[in-house]
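Chemist: Build the 3D model from these lines:
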Amino acid sequence: MDDWKALAVFASVVRHGSMSAAARQLGLSTSAISQQVRALEQSHGVTLLHRSTRKLALTDAGERVYAECARMVEAAERAQQQLRTTRDAPSGELRLAAPIGFGPYIAPALTPLLAAHPALTLRLLVDDAMIDLIDARIDLAVRVGRLPDSSWVARRLCAIELWLCAAPAYLQQHGQPRTPEELLGRHWLSQGGARGNEGMGLLLHLQHDGGQQRTLRVEPRVSSNNQLLLQQMCLAGLGLALLGSPDAHADIQAGRLQRVLPEWRLPVLDVWALTPQRDAQPAKVRHATEALADYLRSLPGMLP
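Modeler: I've put the predicted structure just below:
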């Protein structure tokens, strides 16, 4: 390693034509430059430069060594340029993990970024299972709700409201609930293992706009780890479901779904961006995180 530094100093002396010029370029004293070159020569028993008061000249050995040193310095400069590019402009492969329910949001959020940076590629892993982010070499992961303890760095992007929803046909057949207690005994479609304990029903924490609170446990008729499937079943009139506000917004606006007890609110779910480290984030991760945050916050029903 010491030789590498001395070889780089020697290459700079040759490139700039004098030790004083190399010293100015490297921010060192002329004597320090001279000592580095002399130590290199002494350690290998080879004279690299003929010195005079007016000029320097390469020996035959110095010419051969300099040719290799020049290639070494050029490679180092290319590596430095690559580091600057990675830091300043999105490039390379971005490995992103997200739940299945977030799949429809990834494309519109990241398409402008990909279009603006042709050197950036995307590998998207969409899965509701908790994959090992380290083993999958994930650069950026989107997670919803409470996060387990982890060495990963979490940044909050936005929050999702949960809405109690049902299809008009279901409410026409079974009646519109007027109080939280009327939710008991209804057909429920639940995301198993996410918002309630499996085998123990779905726990609902409701808070009225006026301040009253209710906690209910309901038994799901259908449970799934796929939120999109539950929404399709809700649209088909199979029961009540807790749906994320941005997912349900279009169906409610079109009349395909109705909100149930809209004056009673449920706890919001925070949306997080997880990255493996806090400092020296590559540009691809920084830009993708900002693009996701900006797009998600623009969605109807999403909270900043």
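
Chemist: For the rest of this, base every contact and every neighbour count on C-alpha atoms.
Modeler: OK.

Chemist: the helices in the stretch 151-300 of the chain, which residues?
Modeler: Secondary structure of the stretch 151-300 of the chain by DSSP state H, counting those that start in this stretch: the helices cover 168-174, 227-235, 245-253, 283-298.

Chemist: Out of those, flag the one nearest Gln207.
Modeler: Nearest to Gln207, of all the helices of the stretch 151-300 of the chain, is helix 245-253, at 16.8 Å by Cα to Cα.

Chemist: which of the residues in that closest one are buried?
Modeler: Ser245, Pro246, Asp247, Ala248, His249, Ile252 (16 or more other Cα atoms under 10 Å).

Chemist: And for stretch 175-185?
Modeler: The neighbour-count check on stretch 175-185 (16+ other Cα under 10 Å) flags Gln176, Pro180, Leu183 as buried.

Chemist: do stretch 92-108 as well
Modeler: Neighbour counts over stretch 92-108 (16+ other Cα under 10 Å) mark Gly92, Leu94, Arg95, Leu96, Ala97, Ala98, Pro99, Ile100, Gly101, Phe102, Ile106 as buried.

Chemist: who's in contact with the third one?
Modeler: With Cα atoms under 8 Å, 6 or more residues apart in numbering as the criterion, the residues that contact Arg95 are Leu122, Arg123, Leu124, Leu125, Arg137, Ile138, Asp139, Leu140.

Chemist: Please report the distance of it from His117.
Modeler: To His117, Arg95 is 16 Å away according to Cα to Cα, to the nearest Å.

Chemist: Let's compare: structure for the following, please.
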Amino acid sequence: MARIEINRSGEMEVFVRVVEQGGFSPAARACRMTPSAVSKLVARLEGRLGARLVSRSTRKLQLTPEGCAFYERATRILADIEDAERGAATGEQAVGRIRFNTSASYGMHILAPVLPDFLALHPGVTLDIVQTDHVIDLLAERTDIAVRAGPLKSSSLVARKLGETPMLIVASPAYLGRAGVPRTIADLELHERLSFSYARSIEGWSLRDGEETVLVPAVGRVQASDGEALRHLALGGAGLARLAAFTVRDDIAAGRLVPVLEPLGSGDREVFHAIYVGQGGPLPSRVRALLDFLALRGRVS
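Modeler: Okay, the predicted model is just below:
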């Protein structure tokens, strides 16, 4: 009996298009196939794997848990194939597009000043940078690398530490002249405390009260979705803000912001990591190049 040749990479590519396009018909248009051919290909793939990948019980395409796992592995395999082909053609130079997600503060104060050097080192790389302080799903957003602050949750992602920075409570001279300088934890009740509008691992400001460490709620009339917004609000005199030191050092040196309650600081520091999907095979050269660069030039302190 003749052996049936199976184009596994082709099947993976069509399946990935189905997921990313949100259905068989749009995937068929993207692949220049008929919807019937795409549907049969996915059914044949499911039959060979012995697992249902896509739920067909609703009008909206939904992946099963097995489908999610297969999509994750398929996207990595296809990226590796593409990287291998480009590497063979360019002598393993880093080439291709990197989707990079970071907080606005890291993007402005750490990444932007050194990014031109990375681009000069790797002229074959293009960058798609998205700035948000919200935690994203790297797979769903098709993101190669994300830089995030705070403790890491257990997941299938891999992390590379980029350093840590002290947390400082700051305000503008204009605000302190108007509202007074807080010197005790009790004084904070009289002040506007600018806060983040999304859930964080620690909700509040960690301060020392004698021998104990207390968590002071960050409550006020203004909330913001990212650290840079809070920084600008503090610069404008809207209240006190607790921010990563590397984001306000220049402002403090220039007298635009003033640190307060430093003797009551608990010494807590915020840790930054570059996180990526790296299990199950070698990283594409373009992703590895940026990770190595961040480890040297993208560190926080």
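
Chemist: Can you give me the TM-score here?
Modeler: Superposed pair, TM-score by TM-score structural alignment, normalised by the length of structure 2: 0.65. Supporting alignment: 221 aligned residues with a Cα RMSD of 3.0 Å.

Chemist: can you redo the buried residues of stretch 175-185 of structure 1 as a markdown table with distance to Gly196 of structure 1?
Modeler: Supplementary listing: the buried residues of stretch 175-185 of structure 1 in a markdown table, determined by distance: Cα to Cα, whole Å:
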| residue | distance to Gly196 of structure 1 |
| --- | --- |
| Gln176 | 24 |
| Pro180 | 17 |
| Leu183 | 16 |
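
Chemist: State the distance from the spatially closest residue to Arg242 of structure 2 that is not a sequence neighbour to Trp205 of structure 2.
Modeler: Using Cα to Cα, 6 or more residues apart in numbering and skipping residues adjacent in sequence, the residue nearest Arg242 of structure 2 is Ile169, 4.2 Å away. Ile169 of structure 2 sits 9 Å away from Trp205 of structure 2, going by Cα to Cα.

Chemist: How about Glu212 of structure 2?
Modeler: Glu212 of structure 2 is 14 Å from Trp205 of structure 2, by Cα to Cα.

Chemist: same question, Ser36 of structure 2
Modeler: Distance from Ser36 of structure 2 to Trp205 of structure 2, by Cα to Cα: 58 Å.

Chemist: same deal with Leu121 of structure 2?
Modeler: To Trp205 of structure 2, Leu121 of structure 2 is 41 Å away according to Cα to Cα.

Chemist: Ok, Leu49 of structure 2 next?
Modeler: 51 Å.

Chemist: more neighbours, those two?
Modeler: A direct count of neighbours by other Cα atoms under 10 Å for Leu49 of structure 2 and Trp205 places Trp205 higher, at 22 against 12.

Chemist: Neighbours of the residue nearest to that one when sequence neighbours are not counted, how many?
Modeler: Nearest non-adjacent residue to Trp205 of structure 2, counting by Cα to Cα, 6+ apart: Val216, 4.9 Å away. As a burial measure, Val216 of structure 2 scores 16 neighbours (other Cα under 10 Å).

Chemist: Need the counterpart of Val216 of structure 2 in structure 1.
Modeler: Matched across to structure 1, Val216 of structure 2 falls on Leu216, judged by TM-score structural alignment.

Chemist: circling back: next up, the contacts around the residue nearest to Arg242 of structure 2.
Modeler: Contacts of Ile169 of structure 2 by Cα under 8 Å, 6+ apart are Leu240, Ala241, Arg242, Leu243, Pro259, Val260, Leu261, Glu262.

Chemist: redo that, cut-off 6 Å
Modeler: Ala241, Arg242, Pro259, Val260 (Cα atoms under 6 Å, 6 or more residues apart in numbering).

Chemist: so Asp83 of structure 2 is in which element?
Modeler: Secondary structure assigned from DSSP states H and E places Asp83 of structure 2 in helix 65-90.

Chemist: Return the set of buried residues in that helix.
Modeler: 67-68, 70-78, 80, 83-84, 86-87.

Chemist: what two of those residues have the greatest distance between them?
Modeler: Greatest spatial distance among the buried residues of helix 65-90 of structure 2 (Cα to Cα): Gly67 and Gly87, at 29.5 Å.

Chemist: Determine how far stretch 289-301 of structure 2 lies from the middle of the whole chain.
Modeler: Distance, stretch centre to chain centre, for stretch 289-301 of structure 2: 15 Å (Cα atoms, centre = their mean, to the nearest Å).

Chemist: same question but for stretch 277-286 of structure 1, I mixed them up
Modeler: 9 Å.

Chemist: All set now, cheers.
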